[in-house]
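J.: Let's see this in three dimensions:
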Amino acid sequence: MNAIENITIGHTERLRKPVGYTMLANLVNIVPFCLSIEAINVIFRAFDGSGMPLDTQRLWTIFILLVVYVFVMALAERASYRANFRGAYEMSAAGRVSLAEHLRKLSLGFLSRRDPGDLSSMLITDFTMAETGISHHLPQLMGALVMPVLAFLGLLWIDWRMAVAMFIALPLAVGILLGSTYLQYKLSGKQIAAKINAGNRLEEYLQGIRVMKAYNLLGDKFVRLKNAFAELRRACIRQEALLGPFILLSVTLIRAGLTLMILCGTYLLIGGDLSLLTFVMFLVVGSRVFDPLTSALTNFAEFRYFSIAGGRILALMNEPEMQGSKEAPESGDITFYHVSFGYQKKQVLHDVSVTLRKNTLTALVGPSGSGKAPC
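T.: Purely as a prediction, here's the structure:
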């Protein structure tokens, strides 16, 4: 739940439309799949040795329904596309403006403690990652769970043994993926920190390139940029090399459900406890149902990575703004009333009263030690 709050920058209500329309589109896409199963059922009855003729009228009806349903699917996908991408980019645009306005109200002490490249990275890179998570991963993750859940409930009603064999490895796969959460947050945090540091060093290099060229500090003389990109490369390799096996193992376990279902179905078919038509139907459903599950597992891993960027933005947005009870002065004049100043025992200013007018240029002229700097 924290990951969802992070990636939406604290506004989880923004997910209602994209997630809702994506789930609706996935539900709409189930109907052609059911019609295809019915077409296979009609063809199978004509060639199962029962002597029934091929019901061509029913096949033509299914064909016409599929053709008409293409337009229904297009409308559903269009609504889902608009809700996902338009909502994500509107959120990103409003979030960038809100963050910039919030930065304007923070104290100078806070801004001086943060690297300028870090703040610019939040406005650009982190918001890009957050909008990608909202538009490409989270709605698809939620929607990809619809078909497997409905398939499991429907197949459970047809033959619970085959349904359990198909999805028996799912809890183990999800457990392995959840078990890698701590490792992913640790490695992803280091990779994001290395990426920000590399961006800071690049910005430092570009801003100071005139000075470096003037003093011949190019090439091997400036190693901070080289070391920053080397550390970024190592962090990216560590992240991919250590997290990749967990995702691949989870996907392999999910795919193993199809093999277990085939073995279970073969055993039941030989024993006469399962009809051939039911076995074929499970094969057709099984060949299709694991694709959204694989997509869901992959999207879940990427979604957790993008949520780290959202967490950084949310932490900055929660920084207290600089408060004050006094109104800003209407005039910009600077006035000294009876000011006296001296160095040790030597007095250089004595009972000085002067007003420096707004929008004017005032020159302080005098020898060294005459009190120009204190003024």
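
J.: use CA for all of it now, contacts and neighbours both
T.: OK.

J.: Just confirm S368 is within a strand.
T.: No - per DSSP: H, G, I helix; E, B strand; the rest coil, S368 lies outside any strand segment and is coil.

J.: Could you check how far it is from Y81?
T.: Computed as Cα to Cα, to the nearest Å, the S368 to Y81 distance reads 71 Å.

J.: for comparison, sequence B:
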Amino acid sequence: MNMKQWFETVTLGQPGQYLRLLRWSLFDSIVMSVPYGLMLGAVYYLLVPLESPGTPLPVQNLWMFAGGLLAQFIAYNFIRQKTYLDACTGFAGIIRDSQITLGEHLRRLSMGFYSNRDAGNLSTVLLRDYQTIGDLAQQLLPQVAVILIRFALAIAVLSTFDWRMTASVFLVIPLALPFAFLSLRKMGHISADLQKSQQEVSSRILEYVGGIQTLKAFNMAGEQFESLKASFERQRSSAIRLETGAAAPVSMLGRFVLNCGMGIVMLMGAVLLTRGELHPFYYIAFLILTLTIYEPVLTLFTFIADFARTRRSGQRIADLFAEEPLTEPEEQEIPKSTDITFDHVSFSYGETEVLHDISLCFPARSVTALVGPSGSGKSTITRLAARFWDPTGGEVRLGGANIRHMKADEVLERVSIVFQDVYLFHDTIEENIRMGRANASLEEIIAAAKTAACHDFIMALPNGYRTVVGEGGSTLSGGEKQRISIARALLKDAPIVLLDEATASLDPENEVLIQQAISALVADKTVLVIAHRLQSIMSADSIIVLENGRVAESGTHEALLAREGLYAHLWEEQSRAGSWQLGQ
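T.: This next block holds a predicted model:
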């Protein structure tokens, strides 16, 4: 990564806007350097009586310098306030815009992207990596600007005094740089290990909290905590290695070399003074200005570790932006109806093909059930119909329109989905149901909840529809979450309904009510239903039996039983399982 690419990365693709924010830091650096010049002027006039005894002290000039300091103080406070506001709000705005853009980008990625990543990985990028970038933008880059400004001012001023002293000031800086570059390379590897361990910690925490009920049930909470503790220890070790293995040596070596520079300046000045080739004032000026030059360089050395981390963080953010989203056509096709057609469709998860040249038709305003053993491709078909993925071969058409030629939002606008694994957000029940239609009134939400047979249990909660559910719906039972999901789909009232075993988590007492709610949901709609309990889809217009990613059979319930194939075998197995009793 060259310097231009690095700067593009750490400014989150907005280098121009960041440079506009950085200019106040440059003004800040210039104004902050003014007192040194005023102090040198005051020292010069204070030396006049010493150099020419009997000469009066130029008090008027000293008052002018005092006035200059007052003016500098006023200007510095104004510019410093502007610099602080830009640092806190200006680049925060850049980070916010980038996070929103990344969120929109992630929304347009296929579900295949998420199947290869865990929540800890993405949360680390969205939170920790952006924080790292923000810290660098507010500290390191302004510090570099300060160094450059001070270098330019120092060279301009010092070279007018004595070129030999100027050379002695800047001689040691190039000697210190190789240590910084060598350490930066070393820290690049250590930083990668640290960020990897940080991702692991985030993933372990989410896994531990999310699975605490299962861990307790199997008496593994303590054992699992040991693995979480081990991930914390790996993170700690990586952080220590980063600081002690690279950052600390750089700081110590850099400080040692620059301290040697101070010694060289003092020695060179002493030699020239004894020869009468250097004015005492110039000697004092070099000693004072040398400190102002070396100080930001020393500070920069302490940021080397941050630089390494930032480069990795910026690259990880850039890698997410580089992920290819689902294609969005400039001119999309408009569906003429709600029938769904799979024309020689194949689909692969990575290198594993799970659908093999499937051709299917789901007629408009009909109910089609998908059945078959686990892993036969049922869920994949419904996800392809909703354009969560694009097929790797063949076409999926909605109302005659190839869904590749439709925007993903336009496809989803026509689809309601009730998943087997329901996820509710950490918000009120009202807002979770309102996700079905953002502009729905409370009365419409209540009507949908009543149809989905969840109004009564909602009203029994402490705050009714204003009750906040835990993340993922953790404060509700599986059946309650499922009914809220159905209410959400009822509120959306889309012409296509995808049901992924919608009654799987329901108790027998409410199953009849939910079946009635589903009947209301699917009336006059195109319905694809995944079913494991075959009794629930006996009345479907068509049943498609899948096996190993291929269509094994299709037809009505009676026709498939008469064929005595896979469906009849599944029916017989479920009938036998239904008569099983404990102790038999």
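
J.: before we move on, the earlier item: which one's more surrounded, S368 and Y81 of structure 1?
T.: Using other Cα atoms under 10 Å, the more surrounded residue of S368 of structure 1 and Y81 is Y81, with 18 against 8.

J.: Then the more buried one would be within a strand, right?
T.: No - assignment of Y81 of structure 1 by three-state DSSP gives helix, placing it outside any strand.

J.: What are the neighbouring residues in contact with it?
T.: Y81 of structure 1 makes contact with no residue, according to Cα atoms under 8 Å, 6 or more residues apart in numbering.

J.: And it? What does it align with in structure 2?
T.: By TM-score structural alignment, Y81 of structure 1 lines up with Y84 in structure 2.

J.: go on, K186 of structure 1?
T.: Under TM-score structural alignment, K186 of structure 1 pairs with H189 in structure 2.

J.: same check, this time on R210 of structure 1
T.: In structure 2, R210 of structure 1 lines up with Q213, judged by TM-score structural alignment.

J.: quick one: its match is in a helix?
T.: Yes - per three-state DSSP, Q213 of structure 2 lies within a helix segment.

J.: Spit out the contact partners of the residue nearest to the spatial centre of structure 2.
T.: In structure 2, the centroid-proximal residue (Cα atoms, centre = their mean) is L126; its distance is 2.1 Å. Neighbouring residues of L126 of structure 2 by Cα under 8 Å, 6+ apart: Q99.

J.: what's the distance between whichever strand or helix holds F282 of structure 1 and the middle of its chain?
T.: For F282 of structure 1, the host element (DSSP states H and E) is helix 276-317. Relative to its parent chain, helix 276-317 of structure 1 has a centroid offset of 14 Å by Cα atoms, centre = their mean, to the nearest Å.

J.: Please identify the residue in structure 1 that aligns with V250 of structure 2.
T.: Checking TM-score structural alignment: V250 of structure 2 goes with F246.

J.: Without its sequence neighbours, what residue ends up closest to its match?
T.: Distances taken as Cα to Cα, 6 or more residues apart in numbering place L177 nearest to F246 of structure 1, at 6.3 Å, with adjacent residues excluded.

J.: residue in structure 2 matching the one you found?
T.: Alignment note (TM-score structural alignment): L177 of structure 1 maps to A180 of structure 2.

J.: Tell me how far its match lies from E207 of structure 2.
T.: For A180 of structure 2, the distance to E207 of structure 2 - Cα to Cα - is 39 Å.

J.: repeat for L521 of structure 2
T.: According to Cα to Cα, L521 of structure 2 and E207 of structure 2 sit 35 Å apart.

J.: the more surrounded of these two?
T.: L521 (26 against 16).

J.: Which strand or helix spans that one?
T.: helix 508-522.

J.: In structure 1, what stretch matches that helix?
T.: Going by TM-score structural alignment: helix 508-522 of structure 2 matches no residues.

J.: quick one on the thing from earlier: could you pull up the average distance between the helix holding F282 of structure 1 and structure 2 after superposition?
T.: Here the mean offset of helix 276-317 of structure 1 against structure 2 after fitting is 1.9 Å, by mean Cα distance after the TM-score superposition for structure 1.

J.: and that helix, what does it pack onto?
T.: helix 2-7, helix 16-46, helix 127-132, helix 138-144, helix 146-158, helix 170-179, helix 181-207, helix 223-270 (3 or more Cα pairs under 8 Å, 6 or more residues apart in numbering; DSSP states H and E).
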